[in-house]
Every structure is written in structure tokens, then in C-alpha cells.
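K.L.:
quick one: sequence and predicted model below, then my questions.
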Amino acid sequence: GVVYNQSGDERKAEYFLRKALLEKPNDSQATIILAQILNRIGDKEKALTLLSNAVARKNNDVNLMRRYAEYLSNEDPLLAISEFEKISNLDPDNTNIAYMLALLHLSQGNENSAKAILKTIKNNSQKSNDTQFYLGNIAESEGHVTKAILHYSKVESGQKYLLAQERLINLFRETSSYDAVIKYLHSERKTKPNYAKNLYQIESNLLLSIDKKHEAYNLLTEALSIFPKDVNLLYMRSMSADGRETFNKMEADLRSILDLDFSNPTALNALGYSMLIYTDRTNEAYDLIKKAYDLNPSDPATIDSLGWAHFKLGNIQDALYFLRRAYQLNKDAEIAAHLGEVLWSLEKREEAVKVISGSYKEYPKNDTLIKTIRRLNLNIESES
């Protein structure tokens, strides 16, 4: 059975493993492998029943109990918690079991139970970064900002490091000056060069969020001197040059991305849409957007761009078709502004006002929406 499983013949593997279990019903390895096969072929209930019966027969087999609890995690989290607690009582020093139990408690909203477990394993070298991250999450949800910062700052590496940095930056912005946040990020870049590129991105996102486009552009130029031809950095720098007066810089970076990846739908759409709103190169913009759409026809932003390009070209019915599609997929403020303007141009005034006013209530500071309201001379701003 094991050999057939390794060769990928699941039906034969199942047959021989069942045969082996008839002779040795307490064979844990055969039980676990058979459960894996049943799960792979879609018989989850049979896999759970098999493991449940095996655990009932061998109620102190930690490995078997763990497999059963892991399978239960998605199907029945509360029962999984009960099973992991039994394992933890049998093997109290098992950090992995404690960690999985804590995450299950978190998934069920049992923050106090999760916190108590995480505190017992936070100094374990293998789980330290992850446990500190989740302790930070809990402290943040409880409103303990200082404690949250302390926990997040102890995440030194691993998968949770960058997430912890993003959370830290948000908390620092609440409690510290902008200069202190920048100083912290500079320090992290020096001490953790492996994460430097990502930290540049985090800092540039921060700068863009407070409308410091020029500073973000300079920072990303510095980053690109260290990581040349990095597509993510090039794209971010293009966004920091988003504007009519700086469109040439934006276009240069987006074309650099397309030189590296000529079928990048995000770059094609960004270049086409920016060209559409900042220049009179409407036909060229349409071609770029159409190519992006052909590559990614379900993306709401690209569908919106295509609809707006049709509007600029005078294809009003095509514009309405694509903008309705985009709006159905994503009721973004910019999409609402475009759809509203097309509806207005077609004398569908009541529907236009409904779309625009509904979006304005949700996004009262959106620049495109505000400009559309003023261009159409609507009274929505004064009413809200």
C-alpha cells in the first residue's frame, strides 16, 4: 500500500492498506496514510471516521491523535480544540501542539485562552516570532498599543516579520512623530538587509499615504539603485509620479516594466489609463488598455479603464456596457464616477445621481468623484 501510494496509484494503495488494517487494525502508520489518501480523493468524512475510530482504540497515541485533530481543524474547530487539549495533557512540552491549539482558540475568538498559551511558548526559539506576532495582534485588538508595539518589535524574522512591520508602522503613526517612524525604518533596513527591499516598499507606501509623492519618488530611486529592474519598485515609483506634470516619469517606469515583461496586465492598464487622463494620446491608450483586458478580462480596474477609453473615443454604448460590468464587480469611487458621467451623458440623470451620490456617501474625499460632481454641477456635496 505504501509503495502504491508513493507511485501515485491511490486506488491500489487504498485496497492494500485496507487489507493490511484488517490484519493489524492498530497499525498507526497505515491508518494515517489511508486517511491521507481518502482526503486527497475527496472522501473527507471517511478519513475522519477512520481516524476517529483509530483514536478510540489507541487513545494515547499522540501521533494518531494529532493527525485526527489536524483534520478536524477545518471541519469542526471546537472538537479539534478538545482533541488538541487532550494531546497537550499527554505531551505538555510539545510547543507545536500548544501553538496549533492557540491558533484554533484565536480562530474561534477565544483571545484569553490563546494569549495564555502563547505566553508559555513565546520564548521558544522556533516559534518566538510567530507567537510574538499573535500576541501583538491580541494586544492591539484589546487597545493596548504599547504592549502591541513591544510584541511586534520582537518579531525578528520569518513569515510574520513584514506583517509585523506594517502593523508597527500603523501603531507608530498613532503614537509617534512621522520623523520617528522614518528613523525606525532606516534602522531596520541597516540591521536587516535581507528585508531591505520590502522595507523600502513599506516606507514608500507610508509616504504615498500622506501624499508625499516627491519624497516617495526619491526613496524609490534610492531603492532601485540597489535593486535595479525590480518590477515592484518600478511600479511603486511610477505611482509616485502619478500626475499630469510628472507623466513622463510615470510612463518611463511603466515602459521599463513592459520591457522586462511585455505581457504585464497591471502595467499595461496603468500606462493606458494614465495616458488616457493625462494626454491626448487616446487611441494609443485604448490599445494598451485593450491588451491588458485581453490578458485579464475579469479585473474590475481594467474593465473600468476600457469603458472610460470607449467614452473618450465617443463609443458611449460600449462605455456603458463595460462600466456597468466594472461597477457590478467593484463599487469603487472612481468606477462610480465614470459610470455616473456616462449615464448623465445618456440623459439617464436619475440613475447617474443615484450611483454618484451613493458612492459619495461612502467615499466623500475621493478626488475623481468630487471633480465629477462639480463638473456635472450636482448638489450632492451640499446635501451630504
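P.N.:
Received, thanks.

K.L.:
from here on, contacts and neighbour counts on C-alpha atoms
P.N.:
Fine.

K.L.:
dead centre of the chain: give me the residue that sits there.
P.N.:
Most central in the chain under C-alpha atoms, centre = their mean is Leu163, positioned 10.6 Å from the mean C-alpha point.

K.L.:
now do the helices in the stretch 251-384 of the chain.
P.N.:
265-278, 282-295, 300-312, 316-329, 333-345, 349-362, 367-375, 380-383 (DSSP state H, counting those that start in this stretch).

K.L.:
now those helices in JSON lines, with mean neighbour count and distance to Ile33?
P.N.:
Putting these into JSON lines (neighbours: other C-alpha atoms under 10 Å; distance: least, C-alpha to C-alpha, whole Å) gives the following:
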{"stretch": "helix 265-278", "mean neighbour count": "23", "distance to Ile33": "43"}
{"stretch": "helix 282-295", "mean neighbour count": "20", "distance to Ile33": "41"}
{"stretch": "helix 300-312", "mean neighbour count": "26", "distance to Ile33": "44"}
{"stretch": "helix 316-329", "mean neighbour count": "20", "distance to Ile33": "43"}
{"stretch": "helix 333-345", "mean neighbour count": "24", "distance to Ile33": "51"}
{"stretch": "helix 349-362", "mean neighbour count": "18", "distance to Ile33": "52"}
{"stretch": "helix 367-375", "mean neighbour count": "16", "distance to Ile33": "58"}
{"stretch": "helix 380-383", "mean neighbour count": "10", "distance to Ile33": "64"}
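
K.L.:
below is structure B, check it against A:
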Amino acid sequence: MRHYVEMPCRSLVAARRRGARPLAAALAFAAVSAWAQGAVATSPPAPPEVRNSALDAPLFYQLLIGEIEARQGQPGAAYQVILDAARRSRDELLFRRAVEIALQARAGEEALTATRAWRTALPRSQEALRTELQILSAMNRLDQAAEPLRALLAAATPAERSGIIAAVPGFLQRAADPARGARLVEEVLAPYLETPATRVAAQIAIGRARLTAGDGTRALELARQAHAADPAAQAPVLLALELLPSRPEAEPIVTDYAARPDAEPALLLLYARALTSTQRYAEALRQLETVTRRKPDLAPPYLTLGALHLELRHAAQGEAALRRYLELTEPAAAPASAASAAASGGGEDDRSHAPAQGRVQAWLMLAASAEQRGDYAAAERWLARVDAPERALEVQTRRASMLARQGRVDDARRLLLAMPGSEPKDLRARLDAEASMLRGVKRWKEAYEVMGQALKLQPDDPELLYEQSMLAEKLGRIDEMERLLRRVIELKPDNAHAYNALGYSLADRGQRLPEARDLIARALELAPGDPFITDSLGWVEFRLGNRARALELLQRAYASRPDAEIAAHLGEVLWADGRQDEARRVWAEARSRDADNEVLVETLKRLKVRP
């Protein structure tokens, strides 16, 4: 619901609807006809019994006049006419229309008057109560919301009540004072905490309201209580997932539920996505594999599963998962796919979206994987399937990358330069793609020059500055790298990657180690749990001589993200600790996934360890 500005009634009469859709006279007749049809009941025997509609001639013309007034930009007159008709007919559809006219004119008082007239005429109408609550919230009149909220709950049947309790925070979500709204929710729902049938719903509703008000401690406490009361309930898990970014201690609620054999796949998918967002890929994989094992015909998990496997350099598993996703989303598989979408709550696998989004994404990932394997013909076959203009630059960038890998860098650059578009954003996108292609074949100097052209277009773009800093580091221009990273931090103080890159660079060169630790610690505050930042902190601790702490951090990072660079650092700490067999095992695992990783290759060479 939009935030509506109150208007006196006299202003409403003169107000004109802003942004109202055109309403042809035929639509006015159609609206009246729809109302009339709703008032006519027929019985099945033939000939059907005919009952006269409650729509008499005066009421018909009254509704017609009201709709014409609305169409002609006279919402005040339309409101008065429709509300009068609603009162006379006691029809819910007409009360709803009167409220709609008032809201479109941003007249909160009149919308509230209509809902209260609606309640008077139809005391058992739950829709009237819900509408009144939403309007009171938008007008920030929470002091008046307790009565309709209690009435709504009292009017519900026992079977409906838990669902309505769960919806209570949503009625007040637009309140200007969330803390006040949370107190209201807690006050109104207090009696329902005493009843076993509604206790969990009330705990979660209060917890959600508290979370909206910024009270994560209370929200977590209520989520724990609700989960303990009903370990199979999904609502406490959803609240815990919302809490995870700021309250990692909510995770045991999720993991406890995820271990259940009857865990809902949609919740496991949400958990996997939460893990992916913090780069806990190994754990995310386990959740996705659980879902695909229990629901092998559910399509969405395979797309994420494929992406994660490819990110972790598991090419065969990644491609297999993506092929399975494509198989399940083929047009011929529509019935199974529809069931799949329903089971997962819709989303990626909806038939109207999968071909344009999920399938295109799968094709592009399969092309990238084939390119990594050196199978350029297969990569081109996947790219040829993509018929999405908005992904054209991505497709051409992939093709340019393949040309560059085959030594045809000039051809690759010409391909990107031929892309259409003369706007600055188009030029920036092409330059970014060209720099990315050159980085892929380690043409650092040329990539640096191209990125410099992009920076001339947008000299204070934090992303471009960060990329240029990484290229400066590759060229050995350490002072420039530091200057660029400090500029990124100045422009975007919450950029965790800039703090981490600067701190890691200092640590790797053994310089200003206390400062390096402070920078990396700040990065970890901004991105808690990030395995690459945890790796950086472990590396600086090793450089500082804190071997035990370094080992703890690096093992945690590697368990979360078994990346070759993290493996190089972990193996070196194990090697220095005299645990050479463990170090060799870690390095062997890393080489099996990414044998060409520069940090891994350099580490093994420096320590004189034979592969």
C-alpha cells in the first residue's frame, strides 16, 4: 500500500486522480455488470431458478454515475456516490471500491471513514478489518489499531487464527515507528501465547515485529522458544534465516530443522542460498545435494548446485547438475516442471521465466565450463542457444575469451569493439569486457591500459578503481595499488574487499603486519565469515608468528571454501608445524581441482615440494 497523505473532505471533492488508469465507459458498465452477477444465484436444475438481482435501476445508474465521475477526474464526487451506494446495498465490493477511490486520491481520512462504514454494515467482514489496519498503519495511527486487530483475531475461526496471527506484523509494516508497532503486536498477541494451538504463531509474529524494530535479541529468543515448542514448524526456521546475517547464533535452529527427514525442500534451498551468500560453499552443497536426493525431479536446486560445483572447480559434477536442470525445464517436461515450481514455491522454475532466465544462465555456465576444459566447439554450441539480447555482451565476451585463449587476442578485441551501442554505459561495458578478456590471458599491461580508459569515463567508480588496483599489483606497482585501494575505501567505507586486498598485500610482503591485521579484521567485520578474508587473517597471523591461531583460521576458511589459494596457505602452515603428510594431502586435493593456481604453484616451488 502506498503512503497516503490525508486530505480534508472538501479537498477530496476537488481533487483529481493522479496516475489513474483510463476507464472507458464500457468498463464502467462491465464493473456494474460484475457486481450484478455477484448478486445473482442460480440453482443447478434445468430450467434454472431465476432470482432477481439486488441491482435495481436507481442503484445501477448511481454506480454508473460514480464510475463516470471517477473517470473524469472527480474522485470526491465519485467517492460520495459509491459510498452511498455501498451503504444502501451493504455490498462488500462497493465498499472496497469506495476505499480504492479515496486511496487513489491520497485521502486517508475518507478511506478510513469508508472502512469503518464497511465494518458497521458488515461486522463479520475480515477484509474490512484488514483494510482498516493497513490504512491506520499507513497513517501512523497505531493507537487506534489495537481494537480492529483484536476484533480481527476474535472473528477468526480456530482453524484460521494461526494464519491471521502470522500476518499481523504485515498489517503494521509501514508504521513510521516500528518499535511502537512491535509493542502493539506483543500487547495484542499476549493472550495467544498462553494457548498451545496459537503459541508458536504468536511467538513468531512478535519475533518478526521485534526484528523489524531492530531488536534482534528478542527476536532470536522467541525463535528459539518457538522451535523448542514445535521442532517441525517452518515459521521459526524462516525467522532464524532472516536473523542469520546479523545473528549467526540463530543457525542452530536452521541446522536442527534441516537434519529432519521431513524438512521442507524450499527451506533447505533458502538455507543453501544463505550459505552461498557468505561463501560457505561446501555446506551449501550438502544442503542442495540433500534436496536433490529427496526430490530428484525438483528443478531449481540443480541450477544452484551446478553453479557451486563449477565455482569449486568440480567440472564433471557441475555440468551434470546443469544438464539435469535443462532436462527438467525442457518444454516437453512442463507438467513435471510445474509440479517442481509448486513444490519450491515458484521462482526460477516458473515456465514463463525458466527459458529466459534459468536456462540461459545454465547455457552460459556450461559454455564457460567447456571453455575451461579447452572444448571450444562445445562452448560455442552452448552459446549458440542463447537468444537473449540483454545477454549479448556476455555471450560475445565469452566468445572473445575463447579466441584469446587460442592466441587470437586481436580478433577477440575486434569482436568486442563491434558490439553496438554508443552511450557511455555501452562503452564502459565494452572496456570492462575487454579488460576481463585480457586478464584471462594474463596480458596485465594491456588490461591495465584498457581499465584506465574506463576510469576516464568514471574516475570515481569504486569497482573500476578496485580492478585497476589489482592490475597495478600484477605489474608490481605496489604504491599505486595501495593508493587506489585507499581511494576505494574513501569512496566506499564499507567495501570489505578493499580492506582485505590492502591488508593481504601487506601481509604477503611481510610489511606493516599490525596494520595489515587491523585492515583484515575490519574487512571481516564488514563481511563476517567470508572464507577469503578469514584466509587473509590466518595468513597475517602466520606472518606474525601466531601459528596456532593461523592454523585455526585457515582450517575454518578451507572447510568453508576449499579453494586452491587457501589450500596453499593452510598447507604451508601445516608444513611449518611439522605436519608434512597433512600438508601434502591438502595440496594434492587443491591440485586435483586447480593445478595452475599461481599461489599454489609458487608455494610448492618455494618449499621445494614435488607435486
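P.N.:
Perfect, thanks for sending it. Since the structure is predicted, the reported quantities are computational estimates derived from the model, not experimental observations.

K.L.:
re the thing from before, and the residue nearest to the centre of the first structure, how far is that from Ile138 of the first structure?
P.N.:
Per C-alpha to C-alpha, to the nearest Å, Leu163 of the first structure is found 14 Å from Ile138 of the first structure.

K.L.:
what does Ile277 of the first structure correspond to in the second structure?
P.N.:
Under the alignment (TM-score structural alignment), Ile277 of the first structure pairs with Asp508 of the second structure.

K.L.:
contacts only, for its match.
P.N.:
Trp539, Val540 (C-alpha atoms under 8 Å, 6 or more residues apart in numbering).

K.L.:
show me where the stretch 51-200 of the second structure has strands.
P.N.:
In the stretch 51-200 of the second structure, no strands are defined using DSSP state E, counting those that start in this stretch.

K.L.:
in contact with Asn194 of the first structure, which residues?
P.N.:
Neighbours of Asn194 of the first structure in contact, by C-alpha under 8 Å, 6+ apart: none.

K.L.:
helix, strand or coil for it?
P.N.:
Here Asn194 of the first structure is helix, with the state taken from DSSP: H, G, I helix; E, B strand; the rest coil.

K.L.:
I'd like to know how far it sits from Glu381 of the first structure.
P.N.:
48 Å.

K.L.:
ok, now Leu339 of the first structure?
P.N.:
Taking C-alpha to C-alpha, one finds Leu339 of the first structure at 18 Å from Glu381 of the first structure.

K.L.:
then Val55 of the first structure?
P.N.:
Val55 of the first structure is 65 Å from Glu381 of the first structure, by C-alpha to C-alpha.

K.L.:
and what of Ile169 of the first structure?
P.N.:
33 Å.

K.L.:
what do you get for Ile257 of the first structure?
P.N.:
Ile257 of the first structure sits 39 Å away from Glu381 of the first structure when distances are taken as C-alpha to C-alpha.

K.L.:
try Leu21 of the first structure
P.N.:
For Leu21 of the first structure, the distance to Glu381 of the first structure equals 73 Å [C-alpha to C-alpha].

K.L.:
can you check Lys147 of the first structure too?
P.N.:
Distance from Lys147 of the first structure to Glu381 of the first structure, by C-alpha to C-alpha: 42 Å.

K.L.:
sweet, I'm off.
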